[in-house]
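*Asks:* just coords:
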């Protein structure tokens, strides 16, 4: 396919999969259970953080965290007791994300929300920045805020050449606002043009199959390589092509 054909093909696939039916089998269903902005942010961030492996297992593990928080994430992180935290510490949550990690995140949310109305404040794009490379690192510095802890591994760093797939996915959820009912668009001070594709094994393989990228690693350098081409397709909403790549991966249309 030439440039125009590939762009039209991906636009068509993005349009097909960017609808409310997408929600029912995706971890994004977790924050969709809430209407309060802070509940959406916390539930979304936790669901995105554990988004590796089988999607059904991810959703089940996220539901476990919601149950622990009484299905009121913001109220819980603002008003938990020490006994609440002690009861969580030994629990199994999702693969290597355990009760100790969950407690650590709860404490960080408590501190962040005592100083900020929204997590958006920690991801603001500055100056001439065109993507979230520096913003994610600023967020990591602010959110982690303590000496080395085992939970740090659950928030990846683009400065260490990670694709930061889970944070990039969370950012898509919060920032994009196209009135299609999937992404929330509740962050009004960050423009969708700065978003990237959440790059993992599946989106990476589809992108290579289509000739969008050449690099074999799924790292930050490859995120930038993919950015370069998808922003030529749509420089105002490049992350919409995540739906196209996801759909092509599910249907195995290219294989």
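*Replies:* Looks like it arrived, so ask away. Since the model is a prediction, treat every value here as computed from it, not as a measurement. Numbering: from 1, shown residues only.

*Asks:* going forward, measure contacts between C-alpha atoms and count neighbours the same way
*Replies:* OK.

*Asks:* Could you list the residues in contact with stretch 136-150?
*Replies:* Applying CA atoms under 8 Å, 6 or more residues apart in numbering, the contact partners of stretch 136-150 are 101, 108-109, 112, 122-123, 152, 155, 157-159, 167.

*Asks:* For this structure, which segments count as helices?
*Replies:* 3-17, 37-49, 55-68, 73-79, 82-89, 99-115, 133-144, 165-175, 201-209, 220-233, 241-251 (DSSP state H).

*Asks:* Let me have these in a markdown table, extended by distance to residue 190 and mean neighbour count.
*Replies:* Output for these, formatted as a markdown table (distance: least, CA to CA, whole Å; neighbours: other CA atoms under 10 Å):
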| stretch | distance to residue 190 | mean neighbour count |
| --- | --- | --- |
| helix 3-17 | 22 | 15 |
| helix 37-49 | 15 | 23 |
| helix 55-68 | 26 | 18 |
| helix 73-79 | 22 | 18 |
| helix 82-89 | 33 | 13 |
| helix 99-115 | 19 | 18 |
| helix 133-144 | 11 | 18 |
| helix 165-175 | 7 | 23 |
| helix 201-209 | 24 | 17 |
| helix 220-233 | 17 | 19 |
| helix 241-251 | 18 | 19 |
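
*Asks:* Please name whichever of the ones you listed is nearest to residue 183.
*Replies:* Proximity to residue 183 (CA to CA) singles out helix 165-175 among those, at 4.5 Å.

*Asks:* quick one: the closest one to helix 133-144, angle?
*Replies:* 100 degrees (axes from the mean of the first three to the mean of the last three CA atoms, to 10 degrees).

*Asks:* Excluding sequence neighbours, find me the nearest residue to residue 29.
*Replies:* residue 23 (5.2 Å; CA to CA, 6 or more residues apart in numbering).

*Asks:* same check, this time on residue 123
*Replies:* Computed as CA to CA, 6+ apart, the closest residue to residue 123 that is not its neighbour in sequence is residue 135, at 5.1 Å.

*Asks:* Next up, a structure to set beside the first:
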């Protein structure tokens, strides 16, 4: 078993290895990287993150389908679509259980949000003394989904229901982390020290293998357990270890 210092050095080395522009090519983060306008990046990023489960190639293909429908101008489509265009979306197949009805619902919600806000960042601001996005994600859900029940609500996870909220946490990493490596955008003025690691099969299994977490479920309590472990290694940029854990999990380097 590695000592704490050895584990820190190992994870720093692996984070450095995988946090590289080459990472973009095979990852859903490539979708928002096709844009330069902040609102385009946010919309393309949020939609891509929302459908990020399953095979990465199929996620990218499904995200490209959404871009095509939006004429490859997400923000313009969100703000200027016609009712007819939205109706035509509803019967389309998008990605697994995220269907055309969900996509059209998200477009409507984006329109309402951007009519009142310049950026999605406004909906994720933390309040003192919060140390992670547990409450901020829930506040975002309330504003984005509103109170009326809709089938699409299941696609925006709730930490209050003990979900790991992997896809939203990943989206937040994309928008917030600033490190000049070219993968994450760092376009929001929220401190990256509050970020957590998106907990999926790869990062969860690798965290257990390395003794970072003991809980067996990939839920919010485990997100916070992992927070406590990795913030001892770097409390200013804990989410960089996502690259190490995910990269190790995908390559199966430690098996």
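*Replies:* Structure received. No experiment lies behind these values; they were computed from the predicted model shown.

*Asks:* quick one: TM-score?
*Replies:* Once superposed, the chains reach a TM-score of 0.99 (TM-score structural alignment, normalised by the length of structure 1), with 254 aligned residues with a CA RMSD of 0.4 Å.

*Asks:* who's in contact with the residue nearest to residue 123 of structure 1?
*Replies:* Applying CA under 8 Å, 6+ apart to residue 135 of structure 1 gives the contacts 122-126.

*Asks:* ok so, going back, can you tell me which of the contacts of stretch 136-150 of structure 1 is nearest residue 242 of structure 1?
*Replies:* Ranked by distance to residue 242 of structure 1 (CA to CA), the contacts of stretch 136-150 of structure 1 are led by residue 167 at 13.9 Å.

*Asks:* I figured residue 31 of structure 2 was touching residue 63, is that so?
*Replies:* Yes: using CA atoms under 8 Å, residue 31 of structure 2 is in contact with residue 63, at 7.1 Å.

*Asks:* and for these two, which residues touch both?
*Replies:* Taking CA under 8 Å, 6+ apart as the contact rule, residue 31 of structure 2 and residue 63 both touch residue 48.

*Asks:* quick one on the thing from earlier: list only those of the contacts of residue 135 of structure 1 flagged as buried.
*Replies:* The neighbour-count test (16 or more other CA atoms under 10 Å) applied to these identifies 122-125 as buried.

*Asks:* Can you tell me which of those is nearest residue 195 of structure 1?
*Replies:* So of those, ranked by how close each gets to residue 195 of structure 1 (CA to CA), first place is residue 125, at 10.6 Å.

*Asks:* could the contacts of stretch 136-150 of structure 1 go into a markdown table alongside distance to residue 90 of structure 1?
*Replies:* Rendered in a markdown table, the data for the contacts of stretch 136-150 of structure 1 read as follows (distance: CA to CA, whole Å):
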| residue | distance to residue 90 of structure 1 |
| --- | --- |
| 101 | 10 |
| 108 | 19 |
| 109 | 20 |
| 112 | 24 |
| 122 | 30 |
| 123 | 31 |
| 152 | 18 |
| 155 | 21 |
| 157 | 27 |
| 158 | 31 |
| 159 | 32 |
| 167 | 26 |
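
*Asks:* Let me know the closest of these to residue 42 of structure 1.
*Replies:* Residue 42 of structure 1 lies nearest to residue 109 out of the contacts of stretch 136-150 of structure 1, by CA to CA, at 7.9 Å.

*Asks:* what's near enough to touch that closest one?
*Replies:* Applying CA under 8 Å, 6+ apart to residue 109 of structure 1 gives the contacts 42, 77, 143.

*Asks:* thinking again about what came up before, can you say which of the helices of structure 1 is nearest to residue 181 of structure 1?
*Replies:* Nearest of the helices of structure 1 to residue 181 of structure 1, taken as CA to CA: helix 165-175 at 10.6 Å.

*Asks:* Residues contacting that closest one, please?
*Replies:* For helix 165-175 of structure 1, contacts defined as CA under 8 Å, 6+ apart pick out 28, 41, 44-45, 48-49, 51, 136, 155-156, 182-188, 190-192, 195-200, 239.

*Asks:* Over to stretch 121-132 of structure 2?
*Replies:* With CA under 8 Å, 6+ apart as the contact definition, stretch 121-132 of structure 2 has outside contacts at 133, 135-137, 139-140, 143, 188, 190, 194-196.

*Asks:* how about 6 Å then?
*Replies:* Identification of contacts with stretch 121-132 of structure 2 by CA atoms under 6 Å, 6 or more residues apart in numbering yields 136, 140, 194.

*Asks:* Endpoints of it, how far apart?
*Replies:* Taking CA to CA, to the nearest Å, stretch 121-132 of structure 2 runs 15 Å from one end to the other.

*Asks:* Out of the contacts of stretch 121-132 of structure 2, flag the one nearest to residue 70 of structure 2.
*Replies:* Relative to residue 70 of structure 2, the closest of those is residue 140; by CA to CA it sits at 23.6 Å.
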